[in-house]
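Visitor: Okay, sequence plus prediction incoming.
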Amino acid sequence: MMRESIVLHLRRPCLFGILASLLLPLFVPAHVSAQDAKVQLYQSRNFQLMTDLSKDEADELLEELETMLKLVADYWGRRNRKPIRMFVFDDFDNWPQEQIAKLSPDGLRSVRTGGGLTITQVRGFVGGPKIDSNAIVYAVSDHKTPQHEAIHAYCGINFGSTGPVWYSEGMAEVGKYFRAGERGVNASENVINYLQSQEPKSLGAIVNNPLEQTGDSWQNYAWRWVLCHMLGANKNYSARFKPLGLALLADRKVSFDSVYGAQAEEIEFEYNLFLKDMEPGYRCDLCSWDWKTKFRLLSERTTAFSKIRADSGWQASKAKVFAGDTYSLKTEKEWTLSKEGPLLSAAGDENGNGQLIGIIFDDYKLSEPFEIGGNETFTVPTSGELFLRCQDKWGELADNKGVIDVRIGLIEKGERSENSR
């Protein structure tokens, strides 16, 4: 699947007029003979769709495109100014040769290889957000390629640019997975399986690789998607990601490194954790790492108190713990694993679902998770900062309810090195 976006900045009005005169008539409704009836024009508020899909399939696609466009327009804060014109192919044999002959050879080439191409013609920047531009989309009908290319077209029409490759293609992939009312991962099983079967690609290799280009491979698109999805949804980075994107779309002198350089270690840690735990429904906003809470050493006279939510990922216990020490645990209140599920204590159910579990963070590395449950005492496998959560599938946290109060105390010290005393 090759998906591409070409932005043509046309400085001569006459050339723009010639292109428009050649392309726009293709979208004007006309009499269609019985032989050509499989290719029809369908229209909605923001799209003009020429396709050989059935009417029901075309109507469904237009509805999906309109829903997606509203979400992305709300996100970027810019209403779509012009209809997005699209050629969507289900079967080339359904298209008359005389019509094929009028279309872009580059667009047809991309479609024949199983992908898509967006050609944006930018005549000029009128000033402020006003841009004189048009966009034509060529796409196969499957793999959500029309949705991906429609994001490029929206950006080209309304910003005159789609940004650098990592942002342009990453956000087009994010956009095609948008679903109204859903904030979890909606990527295909194939994409998730691929990402989790590979060594994580470094952040620099995604955002600073001059050899990568639009339309290179679906695997590269997957890495761009995972980074853009995380930055856009994670509470630690989303506030900066939207302004960064708007600056990139405006071709300003800004970069990923200039915005996030000071958070590079934190981003890499959460990026790798996202790749490890990702599954359909995973919510980056609910699983954002807590970098702000202060942890304390415990003594026989001091304890650490925390409130652990059932609907969130790893949360700070506020306790700095040491391997070999024995700790006391007191828990109060209950939680559920669904809106109408049974109330559970920190011990969870008979299968361990809903029990309290822990993990140790030390110098951007994590231990393996371990069970704590409702035990009155516990030990830890290694030293560091203790994080806690409710045991549940990562993609099913959002419907959990309740909070359990946790108080941890030190009962007995084990053997420690001198620098940990």
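Guide: Structure received. Numbers count the residues shown, from 1 in each chain.

Visitor: CA atoms for contacts and neighbours, from now on please.
Guide: Fine.

Visitor: what about Ser104, distance to Leu22?
Guide: When distance is defined by CA to CA, to the nearest Å, Ser104 is 10 Å away from Leu22.

Visitor: more neighbours, those two?
Guide: Applying other CA atoms under 10 Å to Ser104 and Leu22 shows that Ser104 carries more neighbours, namely 15 against 11.

Visitor: how far away is the more buried one from Val137?
Guide: Distance from Ser104 to Val137, by CA to CA: 10 Å.

Visitor: With Thr302 instead?
Guide: Applying CA to CA to Thr302 and Val137 gives a distance of 64 Å.

Visitor: Also Leu22?
Guide: 15 Å.

Visitor: just the strands in the stretch 51-200 of the chain please.
Guide: Here the stretch 51-200 of the chain has its strands, by DSSP state E, counting those that start in this stretch, at 84-89, 116-127, 130-140.

Visitor: Tabulate these in JSON lines, adding columns for distance to Ala180 and mean neighbour count.
Guide: Output for the strands of the stretch 51-200 of the chain, formatted as JSON lines (distance: least, CA to CA, whole Å; neighbours: other CA atoms under 10 Å):
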{"stretch": "strand 84-89", "distance to Ala180": "21", "mean neighbour count": "24"}
{"stretch": "strand 116-127", "distance to Ala180": "24", "mean neighbour count": "21"}
{"stretch": "strand 130-140", "distance to Ala180": "23", "mean neighbour count": "24"}
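
Visitor: adding another structure so you can compare the two:
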Amino acid sequence: MTFPLRTVLPFFVMIGTAGCDRNPAVAPSPPAMSQPATSQPARSPSVETVTQVDPSRPTPQPVVQKSPEPKVAEPVHRPDDDRPRHDDAALERAGIRKFESRRLVLYTDIDEARAVRLPSLVDALYDELSRYFGELPPARDGSEWQITGYVMRDTDRFTSAGLVPSNLPSFNHGLNRRRRFWMREQSLDYYLAHLLLHEATHCFMTTLPAANGPTWYMEGMAEHFAAHRMTADGALQFRILPKTPDETAGFDRVSLIRKEVDARRATSLDEVFDMRDAEFAESIPYAWSWAACHFLDAHSEYRERFHELGDPAMRSRFRREFDARFANDGPRLRVQWDHFIHTSCYGYDFERALLTLKPGQRVPDDDTHVTVAADRGWQSTGLRLEAGQRYELIATGRFSLCDVPKPWLSEAGGITIDYANGRPIGRLLAAVVADDLQAPQAYETLLDPIDVGGKGTLVAPTSGTLYLRLNDGWDRLADNQGGVTVAVRPIGD
């Protein structure tokens, strides 16, 4: 789904600055057609009135009023391109070179080998942004959308050349204003490209007037689209989860989230939504904003509704629109978000690790058999356990873990050749998610599972649905095959 991007005001909005509301012009409905008057002289019932007609005079014709022509809506255009033009020859003499592509004019003093590849990245990003947010309205003069970037090793050189406005706020990494951005050179090649794509995303998202949303969304989406990788065939992928720290060197959002969670400073979605501009002087709010945008955009239950909020017309009332669309999902969002931030890692397999909440039915007195796949995360058994009741679980079957250098065969007891999350890989684990997702410790065992193995018993810590999984790293699920069958039955006193 994409959205038509619209504008009616001839000015830009700088990132972080509130814009004026837009009132789209509406053509008025044409008025009702006037009818000709057909008045007649009044007649008395006892007196007949005779009107003499002069045959030499033309008969008067009734006057018909024409309705006004309906107004034709003015064509919608994006704001005019107000980027300054520079003396490229003079800049080159000053040590500032120009590199240009369809979507980016780049002025820089960094090494040519690093600079030459950057403009084409913005060309590919523009296509990705257009697919997600929709095409921008055309320019009045028919010109293509393009931005100008200044990537600076020596900031004084650019200031002396008149390329840094005197009223531009100071910044540590990058800053954008309408269709221009400024950024400092980064030592790591990946992060140099990442920061450039981050600022270019801001330029695209704020091309239209009044297109600013809450800071967490604008910064989170810029981080989300800037997270990229180059495939073996040279294609660019955006909105990725990094596979390794080296793949996205300098982009430390995954490790920052992990450190915050391990230090018991996990941030809820509501806390992310309430972040203010001043908090983004530090790196951690960027990490949480990126995680929130990735989670909502990647989650199969939420991505379509989250995508709808990308319409620029909604951004000024973003939180109200979000709350309306997700009004019935608050408790589920809380559980699934907490699960995501506590389990995410480099190489995280989002689709296979996805927690799908499906409430269960009471466990029959006889054995009930459920299957557990080795290549998935937590899986609902569809069985509801009663708080305090003891249950026996017996698993049968074999499955394979990993496939390099060869598959490792395992049963539900697990194999100690390797460990994940502090337990042998392949070991059967259990969790009980409370019926009331808002209850204290409603899903504690998802984060601290109950050890079951090939055969075990558990006492339900709360009344709720039983979830099972075969232990492995959250980044190593894809190459697992097979699963086990688990018999579940209540145990009497």
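Guide: Arrived safely, thanks for sending. Computed from a prediction, not measured in an experiment: that's the story for all the values here.

Visitor: Could I get the TM-score for this pair?
Guide: Once superposed, the chains reach a TM-score of 0.77 (TM-score structural alignment, normalised by the length of the first structure), with 377 aligned residues with a CA RMSD of 3.3 Å.

Visitor: Format the strands of the stretch 51-200 of the first structure as CSV; extra columns: distance to Arg296 of the first structure.
Guide: Putting the strands of the stretch 51-200 of the first structure into CSV (distance: least, CA to CA, whole Å) gives the following:
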stretch, distance to Arg296 of the first structure
strand 84-89, 56
strand 116-127, 55
strand 130-140, 54
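
Visitor: To Ser383 of the first structure, which of the ones you listed lies closest?
Guide: Ranking the strands of the stretch 51-200 of the first structure by proximity to Ser383 of the first structure (CA to CA) places strand 116-127 first, at 51.4 Å.

Visitor: what angle do that closest one and strand 84-89 make?
Guide: Calculated by axes from the mean of the first three to the mean of the last three CA atoms, to 10 degrees, strand 116-127 of the first structure forms an angle of 170 degrees with strand 84-89.

Visitor: Remind me what strand 116-127 of the first structure packs against, helices and strands.
Guide: strand 3-9, helix 13-23, helix 105-112, strand 130-140, helix 145-159 (3 or more CA pairs under 8 Å, 6 or more residues apart in numbering; DSSP states H and E).

Visitor: nearest to Arg78 of the first structure, of these?
Guide: Short answer: helix 145-159, nearest of those by CA to CA, at 7.3 Å.

Visitor: Show me what that closest one packs onto, helices and strands only.
Guide: Packing contacts for helix 145-159 of the first structure, counted by 3+ CA pairs under 8 Å, 6+ apart, involve strand 3-9, helix 55-76, strand 84-89, strand 116-127, strand 130-140, helix 165-176.

Visitor: Tell me which of those sits nearest to Asn353 of the first structure.
Guide: Per CA to CA, nearest to Asn353 of the first structure of those: helix 165-176, 31.4 Å.

Visitor: post-alignment, the closest one versus the second structure, mean distance?
Guide: Following the fit onto the second structure, the mean deviation recorded for helix 165-176 of the first structure is 1.4 Å by mean CA distance after the TM-score superposition for the first structure.

Visitor: And for stretch 148-156 of the first structure?
Guide: Looks like 1.2 Å for stretch 148-156 of the first structure (mean CA distance after the TM-score superposition for the first structure).

Visitor: which stretches of the stretch 251-400 of the first structure form strands?
Guide: 296-297, 303-309, 315-321, 326-332, 335-336, 356-362, 365-366, 370-371, 377-378, 384-390.

Visitor: can the ones you listed go into a markdown table with extra columns for mean neighbour count and distance to Glu268 of the first structure?
Guide: Shown next, in a markdown table, are those (neighbours: other CA atoms under 10 Å; distance: least, CA to CA, whole Å):
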| stretch | mean neighbour count | distance to Glu268 of the first structure |
| --- | --- | --- |
| strand 296-297 | 16 | 25 |
| strand 303-309 | 19 | 25 |
| strand 315-321 | 23 | 18 |
| strand 326-332 | 17 | 32 |
| strand 335-336 | 23 | 32 |
| strand 356-362 | 21 | 15 |
| strand 365-366 | 14 | 11 |
| strand 370-371 | 16 | 24 |
| strand 377-378 | 16 | 31 |
| strand 384-390 | 24 | 19 |
